[in-house]
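> Sequence and predicted structure are below.
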Amino acid sequence: MAWSQKLPSGRYRGAYRLPSGEVRYTRGGTFTSKRAAKDAATELEVKVKRPGWRDPRASEITWGDWLEMWSPGRQIEPSTVENEAGMIEQHLLPQWRDAPLAGITRHDVQTWATRMVKENLGTEEEPRYRKSSSVRRYLNVFVSSMTAAIDAELIDTNPATRIKLPPDAAGDPVFLTREQYAALSAAVPNSQDRALLDFLVGTGLRWGEAAGLHLHRLDLTRGVVTVADVTDGREIKPYPKGRRQRHVPLLQWSVDYLEVPAARDCGVQHRAGRCPSGLVFPAARGGIRDDRNFYRRVMQPALKAAGLDHMGATLHDLRHTYASWLAQDGVPLGRIAELLGHRSITTTEIYAHFATATAADIAFAMRDPREANVKQKPAVSGIIPLRRATQE
């Protein structure tokens, strides 16, 4: 209910509350009577309680102001906060800091995004441009901020959606043949480095999943590794990408060089709970292995020694190689998706071209239907039980 307040001058002003509970006062002068001030405040109070009413002062809030209000309440990973901080400081604030939220249009955002892609970061002789995928990452942060502004009832629509960017040139994954990988592995002199490479290509684990793998997740008796812990290089999170644990069969050759370290606390900070065991692949001095260091020190020289450096294979390409071998030998895409931890089989379809039908497959599928007793094709699991593992 509206009310009036007497001012030191002897005149009155009206007061009322917004739906949020915030107190507002009548504008445009004061009143000589208490009744007139209250009536004016009552009229304003009725307006703010109507459906669809928006605070006129909301249009004055800039994106920079909103960033300060929005950021503290976000529920995102600490690593994401760190990654986004640079994007915000370098790319978003210079453009949008002083822009009123209500005045930002889709045209403004499209113009900004297009300019970011076309900006030459190099020289005239050697031009260099941002990838559209990089600009899309900056744009995603901006989209999230504007979606939150809608939820806060500061704007009606999100001007950062449906922004078009040119596609990046496709960076094709590298699929090694078994012979190529054998040459690569043989070129690694250190057995523990070779053990990690064999494990990556033999299980399809991502680097963070292998680097964060704990001993209690490795069941050498049953020949299964449980993918649950993952590291971003700073801490151990209790879930992999997609937030779902998965179980991957271990084949003998993928652990032949593995020397299981003594069970102890891993020495790395855990996001939740206490550490129950040590890391399967710790760094030489303990702690988490660094993928860039491992690639530069181990994989890059091995690729060169094996005559494969022209292929440009990365550590993540060992995961692609794992999936391609499965597809080549007839493992269904749905099962491959499960082993890789893909939430959608659409992601796994890049390996579909490896699963080409052979003449034998076609002959069996198109067998003479007039034959009464047609034998069924035996199922093949493709999984060989683990015989042993080297342990200390």
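Nice, I can see it.
> Only C-alpha atoms from now on, for both contacts and neighbour counts.
Noted.
> tell me, how many neighbours does the residue nearest to Leu205 when sequence neighbours are not counted end up with?
In this structure, Leu205 finds its nearest non-sequential neighbour in Arg319, 6.4 Å apart by Cα to Cα, 6 or more residues apart in numbering. Arg319 has 22 neighbouring residues, counting by other Cα atoms under 10 Å.
> Comparison target below:
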Amino acid sequence: MAWTRRLSSGKFQGLYRDAYGKERSAGTFPRERQALSKAASAEEDARINPRSPEARTITWAQWEPRWLARRSVAPQSLKADMSKIEHHVRPKWGDVPLADITQGDIQEWVNELRRSGGVRTTSRYEAGRPLSASTVTKCYRLLSSSMRAAVTAKVLDKSPCFDVKISKDGVSPERYLTDDEQDAICAELDGQDLVLVRLAFGTGLRLGEIIGLHWESIDLDGKTLHVRHAYDPEDRSMKAPKSYAMRAVPIPDEVVMLLEQLRVDSAPALQCPIVHNGSTKCRTGLVFTQADGKPIDGHNFRHRRWERGCRRAAVRDSQGRDIPVGHARVHDTRHTYASTLIRAGIHLAQVCTLMGHSSIVVTMRYSHLGNSQWGAVAEALNRRTAVRTANPVLRVVKHG
């Protein structure tokens, strides 16, 4: 017979016993009658469709291959999923029987991933670097998928993956680097690193789009580049740009000269060594490469080139003091590009196209930068007011 339990939160937990006499929860509800009804339904379902005997002992690691065999995902997605399973899901849940995994345990797990992450070891699950909300969500969804599959296979009565809260990342402030700050950072770079950063500031491309840039996509005579590919480091392949935003972008004169010199110095490869998924095939090599012609490592570029350049860079103020540029993200080159266009009076719709945004709503985040044009607006209104003051229009009011 089903029953309820009042929790400290004031809510009610619906409880019942399965076909093997083990206490089970049907969930937590705001009203006792609702909790009792759900528990009674779950108890009846467990009686009619009892779980297999193995359900009491099968561990997550034993269930994993059966769950994976039921999934249908693209190869590149599977590779990314397996990395998360190996580092964060299996180390935590591999030895735990499915029937013993609770909603509370899962909540504690995602909280721990957000606080200090997790690393795989041969003997235990240890703390590591904190994970982003996006990565934790992906790990949780993998566990949830495995538990839903167990319910479908009658290995579980109910998935414990419900009402799990994942704290969001704090909003990273967008930084708009001044011309002097850009020059200071670039002064700390050389070779293709310098060309890459100048290209980022001058075109607003995402780092994946820059790494995926092929020589055939650059028209130096026409001072234009075409965004056709983006490099995906997780499966090491070329894919279509984010939001499928293939587009043409003008190249500033300074960047054109740097690219011309890079092409002379680097002797570009005749062929790209990377598999292309969902994007047009290439006919030439990559613009930015390692010594073997393969794409540069975006992670290494961020931490060993970009961040070092930002730490060393400084701008001299009017009093002769050197002010450090300090922390800035590679993605801030993109924000800087957008701010440059908006402040120059370029229409938001045009900025949207150049940035490759999926919608102008995304571009609206930069609309506040247009406030720099308010001086011209105020001047126009003041001129209109001055004309009206100099030539007043008199109204004749008739009184009856």
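Yep, it's here. Since the structure is predicted, the reported quantities are computational estimates derived from the model, not experimental observations.
> related to what we said a few turns ago, show me the contacts for the residue nearest to Leu205 of structure 1.
For Arg319 of structure 1, the contact set (Cα atoms under 8 Å, 6 or more residues apart in numbering) comprises 200-201, 203-206.
> what's the counterpart of it in structure 2?
The equivalent of Arg319 of structure 1 in structure 2 is Arg334 (alignment by TM-score structural alignment).
> Distance check, that match against Leu205 of structure 2.
7 Å (Cα to Cα, to the nearest Å).
> Return the distance of Arg115 of structure 1 relative to Ser144 of structure 1.
Distance of Arg115 of structure 1 to Ser144 of structure 1, given as Cα to Cα: 21 Å.
> With Val224 of structure 1 instead?
Distance, Val224 of structure 1 to Ser144 of structure 1, using Cα to Cα: 39 Å.
> Neighbour count: these two, which is higher?
Set side by side, Val224 of structure 1 and Ser144 show more neighbours around Val224, with 18 against 15, by other Cα under 10 Å.
> so what's the spatially most central residue of structure 1 closest to, chain neighbours aside?
In structure 1, the C-alpha nearest the mean C-alpha coordinate belongs to Lys241, at 7.3 Å (Cα atoms, centre = their mean). With Cα to Cα, 6+ apart as the criterion, Lys241 of structure 1 has its nearest non-adjacent residue at 7.7 Å, and that residue is Gly341.
> Please pull up the equivalent of that neighbour in structure 2.
Using TM-score structural alignment, Gly341 of structure 1 lines up with Gly356 in structure 2.
> List the contacts of its match.
Counting by Cα under 8 Å, 6+ apart, Gly356 of structure 2 makes contact with 242-243, 245-247.
> Quick one, which of the residues you listed are buried?
Buried members of those, counted by 16 or more other Cα atoms under 10 Å: 245-246.
> Same list (the contacts of Gly356 of structure 2) but as JSON lines, adding distance to Thr284 of structure 2 and secondary structure.
Below are the contacts of Gly356 of structure 2 laid out as JSON lines (distance: Cα to Cα, whole Å; DSSP: H, G, I helix; E, B strand; the rest coil):
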{"residue": "Lys242", "distance to Thr284 of structure 2": "22", "secondary structure": "helix"}
{"residue": "Ser243", "distance to Thr284 of structure 2": "24", "secondary structure": "helix"}
{"residue": "Ala245", "distance to Thr284 of structure 2": "21", "secondary structure": "coil"}
{"residue": "Met246", "distance to Thr284 of structure 2": "18", "secondary structure": "coil"}
{"residue": "Arg247", "distance to Thr284 of structure 2": "19", "secondary structure": "strand"}
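> For Trp253 of structure 1, give its distance to Leu165 of structure 1.
Trp253 of structure 1 is 45 Å from Leu165 of structure 1, by Cα to Cα.
> For Ala269 of structure 2, give me its contacts.
Ala269 of structure 2 neighbours (Cα under 8 Å, 6+ apart): 284-286, 293.
> rerun that using 7 Å as the cut-off
By Cα atoms under 7 Å, 6 or more residues apart in numbering, the residues touching Ala269 of structure 2 are 284-285, 293.
> Highest neighbour count among those residues?
Gly285 (23 neighbours).
> Apart from its neighbours in sequence, what residue is nearest the aligned residue in structure 1 for that residue?
Applying TM-score structural alignment, one finds that Gly285 of structure 2 aligns to Gly278 in structure 1. Spatially, and ignoring its direct neighbours in sequence, Gly278 of structure 1 is nearest to Cys266 (4.1 Å; Cα to Cα, 6+ apart).
> Might one say that that neighbour is in contact with Val280?
No: shown here, Cys266 of structure 1 and Val280 do not form a contact pair, counting by Cα atoms under 7 Å, at 9.2 Å.
> ranges for the strands of the stretch 251-392 of structure 1?
Remark: strands assigned in the stretch 251-392 of structure 1 by DSSP state E, counting those that start in this stretch are 269-270.
> Tell me which stretches of the stretch 1-150 of structure 2 form strands.
Under DSSP E, counting those that start in this stretch, the stretch 1-150 of structure 2 gives strands at 3-6, 12-17, 23-29, 119-120, 125-126.
> Dump these to TSV, plus mean neighbour count and distance to Asp232 of structure 2.
Formatted as TSV, those follow (neighbours: other Cα atoms under 10 Å; distance: least, Cα to Cα, whole Å):
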stretch	mean neighbour count	distance to Asp232 of structure 2
strand 3-6	18	50
strand 12-17	23	45
strand 23-29	19	40
strand 119-120	18	23
strand 125-126	16	28
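> Between these, which one is closest to Gln350 of structure 2.
strand 119-120 (44.7 Å; Cα to Cα).
> Please state the offset of the closest one from the chain centre?
Mean C-alpha position of strand 119-120 of structure 2 versus that of the full chain (Cα atoms, centre = their mean, to the nearest Å) differs by 22 Å.
> just stretch 129-146 of structure 2 next, same as before
Chain-centre distance of stretch 129-146 of structure 2: 13 Å, with Cα atoms, centre = their mean.
> Also stretch 358-367 of structure 1?
Here stretch 358-367 of structure 1 is found 41 Å from its chain centre; the criterion is Cα atoms, centre = their mean.
> Can you list the buried residues in that stretch?
For stretch 358-367 of structure 1, a neighbour-count test (16+ other Cα under 10 Å) marks nothing as buried.
> List the contacts of the aligned residue in structure 1 for Lys84 of structure 2.
The pairwise alignment with structure 1 assigns Lys84 of structure 2 to Met87, based on TM-score structural alignment. Contact analysis of Met87 of structure 1 by Cα under 7 Å, 6+ apart lists Tyr138.
> Not counting its neighbours along the chain, what's nearest Ser324 of structure 1?
Nearest residue to Ser324 of structure 1, sequence neighbours excluded (Cα to Cα, 6+ apart): Tyr351, at 5.8 Å.
> Can you report how many residues neighbour the equivalent of that neighbour over in structure 2?
Using TM-score structural alignment, the partner of Tyr351 of structure 1 in structure 2 is Tyr366. By other Cα under 10 Å, 17 other residues sit near Tyr366 of structure 2.
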